[in-house]
Every structure is written in C-alpha cells, then in structure tokens.
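In: no sequence for this one, just the structure:
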C-alpha cells in the first residue's frame, strides 16, 4: 500500500514487518513451527502470505497483523509464492507439487440507493458515481459513461458495504469492526466491534454479531434494552430484512426486531436470504437452489399475543413454502413481488410466481446493482465497476404480479399503463399462464397470434393470418388443425397452399374427387413429385396422364405394359414399345431389345389386340362408380364384393376366348 513497509521471513520461524524509513521493526508474526521460506504482501488485498517448511501457508491481516487463516495441502515443504496483480489468485510451490487458490471472491464492494447513487470501495478508498436520468437512454448492454469521484476513505479494510433502506446511511464492516457513515457527507455516525452487520427494513433498526454467542439489536443507534438475542444455536452469520435471520450449522432462525423473540426455525443451510419490500416474501438461497416462502405476520402476532410460541421452533404456521427454484443465485433483489437476480450461468433473470424469465446473457460474471423505477431499468456491473443497464418495465412487473395472484379484473384495469412495446411480452406471459384467449386479444405479433388462434380454434382468424403471410408452415399447421376438427374444405384449401401433396392425395381419394385428383396430378408434375402424380392420376383413372408420367421418367417398360393392359390402343402401344426398345439399345442391351416384339408388327403374337379398342382389363368395371351407394355394414360389403367378382368373371368370359388365353380376374389385378 502507501506505507513504507517491507516484510521478511527467517529461519527463526518468524515473519517481521519493517519500516524501511525508520529502520524499525513494526511487527513480529509468530505461528510457524519450522523455517519460514517466504513472506509477501498481497498485490491487491491487505494481507501477508507466508510459507514454511512445516508444510503450511498462513494468511495474516496486514493492518492488524492478526492470523486470519492457516492452509495445509500436505505437499511437504513450501518454497515459493506468486500473486497476480488485479486478481485474488495466489500460487504456491511445494516439494510435492503446486497449488493455486483464491482469497475471497471477485464480488465488488458496492451499493446503490433508490436515487441511483452508487458508492463503492477499492481497498480503503471510497468512490461514488450517480446514474442520471439521461443515462437511461443508453442501449441495453452498453457500458454507462459514469464519472467516478473520490468520496473518502474507511479506517478498516472492508468486506461489506450496504446502504440503509432509506439511503441516508452506509454501513461498512471489516477487521471485526463496523462503521456507519452518512451517505451524503461520508461522516462517521457510529462504530463498534462486530463480525457481521445487517439493516432491518425499518432503517431505525440494525443488528450486529459480536461473536458466535452474541447478537445485539440497535434502535436509533442505541442498543435496545431487550436487544440481546437469546440464541438456541451458535450464530455463524446474520441476515437483515423484515425479520432478523440467524444462520447456524444446519438451520436458519428468524427473530422479531421489536421483541427479539423467535418467529420460526427452518431446517436449511442458508447461504443468503432476500426479503421483499413488503415483508411478505422471503427467498432463501442454499447450495444451487432457492426456496421462496410466504410469511404471515398476523399468524405470528396472534400466537405471540397468546403466548403460544415454541421457544425453539417458533410458529410453524407463520411460514409457508410458495415454490422452489433450481438455479445458482449470485446477487438478487426484490422489486415488488418480482425477484430479479444474476445467476451462476451468467444470466440476468427475473422470477414471477415460480416462473423464470430471461432478460440478458453475459460473457462474464455480473453483479446486480439494483432497479430504478424512474428509468424502468435494471443495473448490473462487473468486478471492475463497468455498469450496464437492461430495460424492464415496472408496469409489466406489476401486471405479471397481479395476474399471478389471479386478480384478472384488476389486471385488465392496469393494462393501459403498459407501453406498446411490452404488449407482446405480456401476451407471451399470459400464454404461459394458460390465459390463451386473453393473450390472443392482446398480441400484436403475427406468429404468436397465429399459434394462439390455432390453440383456441379460432380458425377464421388463423386463415386470415395465413392468407396475409402466405407461409407454407402456417398453411400446413392450419390444414392439420382443420382436418382434426372435421373442416374438410378448409383443410384441403390449406394443404393446397402448403403443397402437402401426400395429404391432398389421401383426402381427394377418400372423397373420390376426380377433378381434385387431376388437379393434384398436374401440381405434382410441375413440382417433380412424379410418384404422387402417378398415384393421383391412377386414383382418377386418368390413364393417359399415368402413361405420360411414366414416359417423362423414362419408365417405358411400365408405360408399355400399362397401355397394353388397360388401354389396348395398338398405335400407342407400338409407339411405347419402340421407345422401350430404343432405351434398351442406348443402355447397351441390344440382345434384350431384339427379343421384344412390337404388337402392331407382330399381330399373331397378340391375338387379343385384333381390334383397336380391345383391352386386357376393363378399368371402368374393376371399381365401383363414383357416388355408388355406401355399404352400411360389414356383411353388406362382403355381399357387394361377391356380386362384383361374379359380374367381372362373366364379362371377362364373354369378351376373351377361353381356349386361347386365361385372363386374370379383375380383383386380382392392381397397378404396381
């Protein structure tokens, strides 16, 4: 620091601090049991780090010269050490290996009041900045250009700095002391010995933890007559808020600020707690998860007045678990009944009624400064005090809170307070909460509106949006919804616009819509969907189109056989067979080509094609006519099938000579 000191280590097992100007020994630190290999001042923190041949690393307070911590990694003798400037990391070399450890964390010591005034410490120096209303115009995620001014200094090395609830005072703790300063002039208001210091919601109250067995409550800067808390367990830490929280090994106890009596003991190992401003909600963070509890002050007050408070457990009915959160909370703050926090995954989230919503992603660890309702913005900063902001409307938070309470009537009355740019956010929130009709009414986003229209079966609105945007995805989704709800006309219209040829083929075939099938075949041909085109043409009994499709795809074999079997047009068959033969010759299969006969040139081999109109199979008689009376029962269907088979056999026997060729029965022939 700014002191003319140097530190030495020696084989007499001591570390000595010297004033090199006066050449006097300022302090002699004893604690090692063997030769001390090194001793250094930390580059950032007011600490002295020493290492010895006794395998231990000792951390000393550079201001009080008190031993803070002893580390033993069992790597034999310690020989060398290095610290990194601007970091709390320390590297130590031993006989059996190396170790890098961190002293404390990178969380900056800072606090912001409700007017946007920020106070922070760097070492013993205190600085302040002010977020002005004009800074709210900065885009989300951009660093604010804040002026940093020296504000004063503190007599201790601080480990916490917190504004009082009304912003008039600032508490600083460190070196087992606490000091209360005025926030405007930075004058010392109060000081004393304490391991921890916390404010109550009422700025007239605060509490200190003097030791594991002593906690005192103060009012108006004087210790309350009944301010000594009767502890059940040892106090490892205390928390402020609506109630005084005392952490023990595996439990958290809440005490009333006024009476000092126990309110409730919760079996949880709390790392931190956060109270809402009205004192009705408390979030307890513990080991990468958090619990939000409702506190009913009236129930506690009733039990207290009746003398019905358990001296160890308090009033069990006064707290009720609302919901649980699986997330790592770094810093957080309640705004009304909405909890805003930064997470261990470098995100800025806010929590409403058990549902988490993301505001921003970071590429490094960020810390929450607070929320200014005047700007409708959340302010966060990194360890180097680079402050950025993110827009979050207070009207939106209020609306979401009211909806979560189920008071939709009141929510409707305050919807006019919400800015137009936040309406879609509200609509998405309502959708997530199951209020789809209300979300549809408010939404201005066409994609969300379409999805909500589908969900609520508002098909006319969905059709209107689909026609306006002409999106294949929207038409397909509308078609599926219409089909599910028996709206066949709308379904077919939608599938045509979405070019869902397979579904259209199924629908047109089911309705025996010949014109639709022919139209579908043409669309499929234009799109190169020849399989679907052939299936549609076949279902429509459009043999000419079937043959043309086979020709387009160089399927001359199938085209020839199809024409021969179902059309019997000798001229067409001859043309197709010649194309077949030419294709084989191009492929180097002349031997096969020479063995194929052209029917028109070899009539003796095709006795059934003596007449131009003669076919092997009459397609019209192989299937019932369109509009034929539906069969009402399985028995009727079987009878009709047997009659059709019999008629087909009679027609075939009359048209084809039995002694020359056996023609397959109609029902056994199907296109391949």
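Out: Looks like it came in fine. Values in this document were obtained by computation on a predicted structure and should not be read as measured data.
In: contacts and neighbour counts: CA atoms only from here.
Out: Fine.
In: doesn't residue 224 belong to a strand?
Out: Yes - assessed by DSSP: H, G, I helix; E, B strand; the rest coil, residue 224 belongs to a strand.
In: surely it meets residue 217?
Out: Yes - between residue 224 and residue 217 there is a contact under Cα atoms under 8 Å: 6.1 Å.
In: before we go on, here's another structure to hold up against the first:
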C-alpha cells in the first residue's frame, strides 16, 4: 500500500457498490479502519467498525435503523466506557436491559430512574428487578405486592413478619388458602401471629416500630450516606421510646429539680508572679526580726504531729 488516499478517493466512485464492502474488508485488514468505515456499504460491518473506532453518533444511527437489542446493548457498553451515561441509559431502555439500567441508576444515585425502572420492570414481568428497585426505594408495600402477585406467598409472609407486621395476618390467610388445595393439614398448622401472640414475642413492639418508621422514613440523597446510621447499629425500639412525649408527671418532676449553677461557685485563685532572685534578696535584707521573742520552748529536732 502506498497510502495514496487522494488517488483512492478518485478511484472509489468507479468501483461498483456491491464491491465496495470487499474493499472495506481489505482496508480493515490493512489497519485503515476509518477508510473502511467510509467505504463499506454493509450496515453490520459499518456498525462493528464504528464501535471499534468509538464513533458513537454513527453507531447510534445504525442502531436506530437496525432496532436490534444486541446492538443497543453493545452501544450502551461503549457509551458507559466513554462516560456518556445519558446515551447509555437510552440504549439500555431501548434494549429493555433492566439489569443494566438498575446498575446504572444505583451507581449514579438517580432515584427517578429507579422508580421508572421499578414500574417498567413490573409491567414487563421482570419481577426480580422490580422487587429490588422497590426495595431500594423503601417501598415495602409494593415489594409485598410483587411477591403476592407472583404467588411467592411464603416469601411474602417472611417479608411481612420482618418489615410489615401489620400485614402478616392477611398474607398468612392467603398462604393458607393456597395450601388448602394441596395440603390441608399444613394449611391448618400455619399460625396467625395476631391470634397466637404467645408464639411471637415482641409482636406489639413490632407494630409500634412499623408505625414509627412509616412516620419518620424519608427518601434522602445518596450524598447523605456518611451521615446515616447503619441499620445494624440502630435500636428501633429505643428510638420509639425516646420519641414518646413526656407525661405530665415526668414534666413536673423535671421542673421541680433545682437548676444547676451555670457559674463557678468557687472563688478564682490568682497567683502572684514569681519574684526575681534580686527582689528576694532585697526583701531578706530589709526583713526586721524582733530580738525579744522567746524561743526557749522551740525544739527544732521534734517531728510534726
């Protein structure tokens, strides 16, 4: 190859279109991928070349014309690598790649996309992604409904027992109804926690905790993560108790307590500055001692008691 591209541009119009793709493959093998992209007439070949060259606009146009799920996924991968996240999101949506969308939305902290993804995945039957998207947003009621609608009643019962104790009775009844058809004894053995509180200690406290969390739960931005106390370090029951208003008796007791002094009750002690050696010698020289003092009873050898 003489690399005479000016001559090649003049010769190219004389080459039949059905032969240009062969010329493009030849140029690609020689390492001239940009020239091959300009010469090739095969959409598949041009799409592969545009991906290799990072030509996002050309690849996008070819993907729109082809409407291929595989092409959208390939373009989404390239757009993500080039930090073109808006384009990556559009490609993943066109490809209906809900797993990729969930990864992109959670990595970028985009709550609106997570919400849209949850609705779209549930509508298209991608229940795993729908459940996870709802769970990430704290929509526990919708998580429960996803499990119920897909006949995952045992999982729904455990979810309700853990996060939504007020829904346990309803889910247990649905579970019983589904088991009656196949195994009536097993259905009868399922205990409703509200009817057998002795088998489920702490159930009433769980109701209070659920109501407390519903009142205090807020959707916070991802940037607040360092400020949020991890769940494993929280004690919800203590938070419930601390959130209760003080009773009149407690308020009266608190008001009757004497107020602690806010100022220091002890007098401030000030120290004189240390005197210099010359000043001390001068004081000793000027010291007057009374020679008439009786010191006959003083014994310097005795110890102090």
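Out: All right, it came through fine. Because the structure is predicted, anything quoted here is derived from the model rather than measured.
In: am I right that residue 525 of the first structure falls within a helix?
Out: Yes - counting by three-state DSSP, residue 525 of the first structure is located in a helix.
In: what does stretch 455-473 of the first structure contact?
Out: By Cα atoms under 8 Å, 6 or more residues apart in numbering, the residues outside stretch 455-473 of the first structure that reach it are 436-437, 446, 450, 453-454, 474-475, 478, 481-482, 497-499.
In: would you mind checking the residues you listed for buried ones?
Out: Using 16 or more other Cα atoms under 10 Å as the burial test, the contacts of stretch 455-473 of the first structure include 436-437, 450, 453-454, 474-475, 478, 481-482, 497-499 as buried.
In: most widely separated two among the residues you listed?
Out: Farthest-apart pair in those is 437 and 499; separation 30.3 Å (Cα to Cα).
In: neighbour count: residue 224 and residue 217 of the first structure, which is higher?
Out: Ranked by neighbour count (other Cα atoms under 10 Å), residue 224 of the first structure and residue 217 place residue 217 first, with 26 against 17.
In: and the buried ones among the contacts of stretch 455-473 of the first structure as JSON lines, adding secondary structure and distance to residue 410 of the first structure?
Out: Listed next are those as JSON lines, based on DSSP: H, G, I helix; E, B strand; the rest coil; distance: Cα to Cα, whole Å:
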{"residue": "436", "secondary structure": "helix", "distance to residue 410 of the first structure": "18"}
{"residue": "437", "secondary structure": "helix", "distance to residue 410 of the first structure": "17"}
{"residue": "450", "secondary structure": "helix", "distance to residue 410 of the first structure": "27"}
{"residue": "453", "secondary structure": "helix", "distance to residue 410 of the first structure": "25"}
{"residue": "454", "secondary structure": "helix", "distance to residue 410 of the first structure": "28"}
{"residue": "474", "secondary structure": "helix", "distance to residue 410 of the first structure": "35"}
{"residue": "475", "secondary structure": "helix", "distance to residue 410 of the first structure": "38"}
{"residue": "478", "secondary structure": "helix", "distance to residue 410 of the first structure": "35"}
{"residue": "481", "secondary structure": "helix", "distance to residue 410 of the first structure": "34"}
{"residue": "482", "secondary structure": "helix", "distance to residue 410 of the first structure": "36"}
{"residue": "497", "secondary structure": "helix", "distance to residue 410 of the first structure": "43"}
{"residue": "498", "secondary structure": "helix", "distance to residue 410 of the first structure": "43"}
{"residue": "499", "secondary structure": "coil", "distance to residue 410 of the first structure": "46"}
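In: residue closest to the middle of the first structure?
Out: Taking Cα atoms, centre = their mean, the centroid of the first structure lies closest to residue 358, which sits 6.7 Å from it.
In: now do the buried residues in the helix or strand where that one lies.
Out: For residue 358 of the first structure, the element it lies in under DSSP states H and E is strand 355-361. For strand 355-361 of the first structure, a neighbour-count test (16+ other Cα under 10 Å) marks residue 359 as buried.
In: of the contacts of stretch 455-473 of the first structure, closest to residue 333 of the first structure?
Out: residue 436 (30.4 Å).
In: let me see the contact set for whichever residue in the second structure pairs up with that closest one.
Out: Matched across to the second structure, residue 436 of the first structure falls on residue 33, judged by TM-score structural alignment. Residues near residue 33 of the second structure by Cα under 8 Å, 6+ apart: 27, 49, 53.
In: can you tell me how far residue 370 of the first structure sits from residue 540 of the first structure?
Out: Distance of residue 370 of the first structure to residue 540 of the first structure, given as Cα to Cα, to the nearest Å: 71 Å.
In: the more surrounded of those two?
Out: Neighbours were counted for residue 370 of the first structure and for residue 540 using other Cα under 10 Å; residue 370 has more, 24 against 21.
In: break down the stretch 1-150 of the second structure into its helices, ranges please.
Out: Secondary structure of the stretch 1-150 of the second structure (DSSP state H, counting those that start in this stretch): helices located at 5-11, 17-29, 33-39, 43-53, 56-66, 69-81, 85-95, 98-108, 111-123, 127-136, 140-149.
In: can I get these in JSON lines including distance to residue 232 of the second structure?
Out: Output for these, formatted as JSON lines (distance: least, Cα to Cα, whole Å):
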{"stretch": "helix 5-11", "distance to residue 232 of the second structure": "67"}
{"stretch": "helix 17-29", "distance to residue 232 of the second structure": "57"}
{"stretch": "helix 33-39", "distance to residue 232 of the second structure": "55"}
{"stretch": "helix 43-53", "distance to residue 232 of the second structure": "46"}
{"stretch": "helix 56-66", "distance to residue 232 of the second structure": "45"}
{"stretch": "helix 69-81", "distance to residue 232 of the second structure": "34"}
{"stretch": "helix 85-95", "distance to residue 232 of the second structure": "34"}
{"stretch": "helix 98-108", "distance to residue 232 of the second structure": "22"}
{"stretch": "helix 111-123", "distance to residue 232 of the second structure": "24"}
{"stretch": "helix 127-136", "distance to residue 232 of the second structure": "17"}
{"stretch": "helix 140-149", "distance to residue 232 of the second structure": "19"}
